[in-house]
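Enquirer: Could you look at this predicted model? Sequence included:
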Amino acid sequence: MITSINPANGDQIATYELHDDAYIDRALASAASAQKRWRRVPIEERVGLLVSMAKSLRSGKAKYAAMVTREMGKPIAEAEAEIEKCAYNCDFYAEHAPEYLADEVVPSNATESVVAFDPLGVVLAIMPWNYPFWQFFRFAAPAFAAGNGAILKHANNVPECALAIEEIMREAGCPEGLFSTLLIEPSKVAAIIEDDRIAAVTLTGSTEVGAIVASQSGKALKKQVLELGGSDPFIVLADADLEEAAKVAVKARYINVGQSCVNAKRFIVEEVVADRFVELFCEGVAALKIGDPMERDTNIGPMARKNLLSTLHNQVERTIASGATLKAGGKPLDLDGFYYPPTVLDDVTPEMTAFREETFGPVAAVIRARDAEHAIALANDTEFGLGSALWTRDVERGKRLARDIEAGAVFINGMTASDPRYPFGGIKRSGYGRELGVYGIREFVNIKTVWIGPAKATK
């Protein structure tokens, strides 16, 4: 049994029966069969499904956004933006997939051989709760356009959203069986990965779970894309526009109640401007409204689960005990639901918890750097390497410094975000592989050489 809980008040929303082994087997069989037919549909026709997916998302945006807010606490305005972003991603790949997957001619002296991009098969998508629609559609639009099928194993605290995704795919005209949602316990995943009807695996989740899935997939020799944890640096150099940097920093840290792998988490600021940055940053934090996530002016809703709140508070307490200065927040709020205030920790140093561990919630750690070189060293002093931001008025210098930052992305004078136009993913313990862009759509394809020899004349 899976139970859905409203994190804004702790009330039970609904319960759902788990799918049994027979249901799982039928889903895998149907997906494998449907994908064999789907792969032969011309891509110009396959992308029509993506157009329909975008229409279904937009037509149901109010309903689906309310589900997101109800099940995991995202403020409603952000939930609506998430649904719209899913639709935009579908539109983007509907337009660009034929170009991205077109055969590439490889000229040679004797032949005109090509590189072709064929689908792999059925992909198991293991998805998290923090962006319950976006994380799936980020993967699904390019995967379906490329000719693959998919099985979704979603996080068990968002079953309503998981089933709604299945509803959207049906409404969009997805071929029967090509996609299914499975409501299962994590213990069932290993057997599904091992099943011959699964060709590949994509996971967005914690580094710990990523290591388990990587091991299971590697044992089965299945291709994987892993988007895992992050402790993204937000580097502010002495010549930065401090007012703009602080304004963006507040959003970068506290959007989605701080529950994102690519939220800025470590704010590394040159010492000469650190006091002023912290002052501006704390002013922005103080202006955030905490409350009912269904209200449009709410910035900070509840955290998604009670245990997440407890873990975060423990990290804050350990960091303060090590010598950090508490500037704002710092303890759970006396409200119904799982509310933690936007918290700012100053004078954080590399041996402290908030520097070393991923803080998955509304807590910002400010680290003071001697100079730009020290700031880059601090940014790289982590096991993670997902996103990063660098603030400087000297853009050319910023470009040079960006090459020294160990991350899958560097945003100069902006907030780290995913965008269908650009590849997204990490290095080190933040995972491997890429989603989005041309590189994302080519993750779940067979990059096939088709060598064409000279034709001999017939007699």
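Expert: That came in fine, so what should we check first? Note that the structure is predicted; figures quoted are calculated from it, not measured.
Enquirer: contacts and neighbour counts: CA atoms only from here.
Expert: Noted.
Enquirer: What lies in contact with the strand or helix carrying residue 37?
Expert: Using DSSP states H and E, the element containing residue 37 is helix 21-38. Residues from elsewhere that reach helix 21-38, judged by Cα atoms under 8 Å, 6 or more residues apart in numbering: 46, 121-122, 147-151, 175-180, 182, 197-198.
Enquirer: Second structure for comparison follows:
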Amino acid sequence: MTFVSFDPSSGRVLAHHACLSEDRLEQRLHQAYQAAQAWQHEAPSERAALLYRLASALSAGRERMARELCLETGTLLKDCLREVERCAEECAHFAANGQAMLPAARSQVSQRPLGLMLALTAGPAPLWQCVRLLAPALMAGNGLLLKPAEHLSRLVELLARLMTEAEVPEGLITPLRISKEQVAGVVADARIGGLAYSGERQGGAIMAALAGGRLKPVILELAEADLQLILDDADLEPAVESVLNGCFRYRASWRQSEGGVLITPGLAEAFLERLGERLASLRSGRPDDSDTELGPLAKSGQREWLERQLREAERQGGRIRCGGYLPDEEGWYYPATLIEGQDPATTLFPAWPAGPVSSVLRVADEHGMQALCRSMSPDGIASIWTRDLARGEQLARSLPFDLCRVNPNPYHNSHWPPQSSPDQRLPLKRFSRSKTVLVSA
């Protein structure tokens, strides 16, 4: 198998990389297992020192790494710069606070490392997805095999250089280019003590099944539902800005989850007209151009798939207000698209396809919104827009989602990855096993 890296802005091939042979994969596994065994005996202060070195290497190489990410993912350069910054911040956070998260050395209950872990990532901000697993895993005393998404083969080289620059012990963090079949073999290997996956829900279900078949602990960070509910008395501009930031800032080329916009009739036409104007004004272009507001899609074939989905929605009665056509130009671009309708099938709801698409579903009232939301995963976020706070709170309490916000900051999603609060970071306990020692007289 050969991994091919493309430039999404032109469709040009950047590089070919061979899949690891079984012999070389075994060598990497052996080396990684030995490194992980040694690392779990290092003092927390040594683990913190390594994370500080990683933070320094990320900060020093910020411009170079961001441009590499921009070239391979099609993500806007300013967002890639922010991604590298967030990775440095994450490493520094666990370096500064990780020791306090671990029990005292002579405590009756201690946290022991899982050992060598396999982590797969397949979501937006690919470097960030790796680092947010890597930092707590290292601080907890684990080694890590990292497998990014298959279309990001150059990211493997970036990660390998980062480990060298930060003087990470050889084998402790090992980026891999392996096939899906090889992943199953690695999961089954007795040297793998735990698994982690960050990405869409379908991939998470496959990883959970593999882990369950081997009774191995697994950490799942899955794409969440993201829904905007707009009532008749909402303030128009904040609601429009929130949809723009949620649908089109950064994640337009990656997102594949559940979500969309539900709106009651009184404000629907004004909202659609204003959102359509804003979308039509977005500047499309190369992601490394500072004036670009909408870059290309991340993967080959993605826009053809999106085109088929939109044509089917139109056949069902959906109305495209702007965009919604396959452009005749090089690269994997697709215009900002707004589709609306009065039936879920006409707007692709609740599916939220990867691409610069906003689907707006007209709903009669709050009861209709509640009924539609009950079929969705509770692992998600709902943003409710209304001037009547009591009405908004009542609707929020009736929805199944883990987080419901009434009139949130409309710029909350303008940067991705967002700034993490302490409760949003992965706790070290998820990368550890509890061990209890009881001494009787």
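Expert: Cool, got the structure. The shown structure was predicted, so the numbers you read here are calculated from the model rather than taken from an experiment.
Enquirer: After superposition, what's the TM-score here?
Expert: With the length set by TM-score structural alignment, normalised by the length of structure 2, the two chains reach a TM-score of 0.90; 434 aligned residues with a Cα RMSD of 2.5 Å.
Enquirer: can you pull out the strands in the stretch 51-200 of structure 2?
Expert: Ranges of strands in the stretch 51-200 of structure 2, per DSSP state E, counting those that start in this stretch, are 109-113, 116-122, 143-147, 173-175, 192-199.
Enquirer: can you put those strands in CSV and add mean neighbour count and distance to residue 85 of structure 2?
Expert: Shown next, in CSV, are the strands of the stretch 51-200 of structure 2 (neighbours: other Cα atoms under 10 Å; distance: least, Cα to Cα, whole Å):
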stretch, mean neighbour count, distance to residue 85 of structure 2
strand 109-113, 20, 28
strand 116-122, 25, 19
strand 143-147, 26, 20
strand 173-175, 22, 20
strand 192-199, 24, 20
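Enquirer: Quick one: closest of the ones you listed to residue 298 of structure 2.
Expert: Nearest to residue 298 of structure 2, of all the strands of the stretch 51-200 of structure 2, is strand 116-122, at 11.6 Å by Cα to Cα.
Enquirer: Just checking the distance from that closest one to the centre of its chain.
Expert: 14 Å (Cα atoms, centre = their mean, to the nearest Å).
Enquirer: Over which residues of structure 1 does it lie when aligned?
Expert: Counting by TM-score structural alignment, strand 116-122 of structure 2 pairs with residues 122-128 of structure 1.
Enquirer: that older thread, now do the helix holding residue 37 of structure 1: distance to the chain's middle.
Expert: That offset, for helix 21-38 of structure 1, works out to 26 Å (Cα atoms, centre = their mean).
Enquirer: State the distance from the aligned residue in structure 2 for residue 198 of structure 1 to residue 91 of structure 2.
Expert: Aligned counterpart of residue 198 of structure 1 in structure 2: residue 192 (TM-score structural alignment). From residue 192 of structure 2 over to residue 91 of structure 2 the distance is 24 Å, taken as Cα to Cα, to the nearest Å.
Enquirer: In TSV: the strands of the stretch 51-200 of structure 2, plus distance to residue 134 of structure 2.
Expert: TSV is the format used below for the strands of the stretch 51-200 of structure 2 (distance: least, Cα to Cα, whole Å):
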stretch	distance to residue 134 of structure 2
strand 109-113	13
strand 116-122	9
strand 143-147	7
strand 173-175	8
strand 192-199	10
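Enquirer: quick one: which of those strands is nearest residue 53 of structure 2?
Expert: Closest to residue 53 of structure 2 of the strands of the stretch 51-200 of structure 2 is strand 173-175 (Cα to Cα; 13.8 Å).
Enquirer: how far apart are that closest one and its match in structure 1?
Expert: Once fitted to structure 1, strand 173-175 of structure 2 is off its aligned match by 0.8 Å on average (mean Cα distance after the TM-score superposition for structure 1).
Enquirer: residue contacts, the match of residue 198 of structure 1?
Expert: 115-118, 186.
Enquirer: how does it look with 6 Å?
Expert: Residues near residue 192 of structure 2 by Cα atoms under 6 Å, 6 or more residues apart in numbering: 116-117.
Enquirer: now residue 301 of structure 1
Expert: 73, 75, 291, 293.
Enquirer: can we see that at 8 Å?
Expert: 8, 73-75, 257, 290-293, 339.
Enquirer: for residue 294 of structure 2, same thing?
Expert: Contact analysis of residue 294 of structure 2 by Cα under 8 Å, 6+ apart lists 76, 248-249, 282-285, 287, 336.
Enquirer: Roughly how far does the match of residue 198 of structure 1 sit from residue 373 of structure 2?
Expert: Residue 192 of structure 2 is 39 Å from residue 373 of structure 2, by Cα to Cα.
Enquirer: Please apply the same query to residue 61 of structure 2.
Expert: Residue 61 of structure 2 is 44 Å from residue 373 of structure 2, by Cα to Cα.
Enquirer: who has more neighbours, the two?
Expert: residue 373 (20 against 13; other Cα atoms under 10 Å).
Enquirer: what residue of structure 1 takes the place of the more buried one?
Expert: By TM-score structural alignment, residue 373 of structure 2 lines up with residue 379 in structure 1.
Enquirer: Just give the nearest non-adjacent residue to that match, would you?
Expert: residue 233 (5.5 Å; Cα to Cα, 6 or more residues apart in numbering).
Enquirer: With residue 104 of structure 2 instead?
Expert: residue 110 (7.4 Å).
Enquirer: isn't the one you found right up against residue 435?
Expert: Yes. The pair residue 110 of structure 2 / residue 435 is scored as a contact, 5.1 Å apart, by Cα atoms under 8 Å.
Enquirer: show me what contacts residue 318 of structure 2?
Expert: 339-342, 345-347.
Enquirer: same question, residue 47 of structure 2
Expert: Contacts of residue 47 of structure 2 by Cα under 8 Å, 6+ apart are 95, 138-139, 141.
Enquirer: give the contact list for residue 89 of structure 2.
Expert: Per Cα under 8 Å, 6+ apart, neighbours of residue 89 of structure 2: residue 55.
Enquirer: 10 Å instead?
Expert: 52, 55-56, 58-59, 83, 95, 419-420 (Cα atoms under 10 Å, 6 or more residues apart in numbering).
Enquirer: mind checking how far it is from residue 133 of structure 2?
Expert: From residue 89 of structure 2 to residue 133 of structure 2 the distance is 13 Å (Cα to Cα).
Enquirer: sorry, back to before: out of the contacts of residue 294 of structure 2, who has the most neighbours?
Expert: Most neighbours among the contacts of residue 294 of structure 2, by other Cα under 10 Å: residue 76, with 27 neighbours.
Enquirer: ok, for it, nearest residue in space, not its chain neighbours?
Expert: Looking at residue 76 of structure 2 with Cα to Cα, 6+ apart, the closest residue is residue 287, at 4.3 Å.
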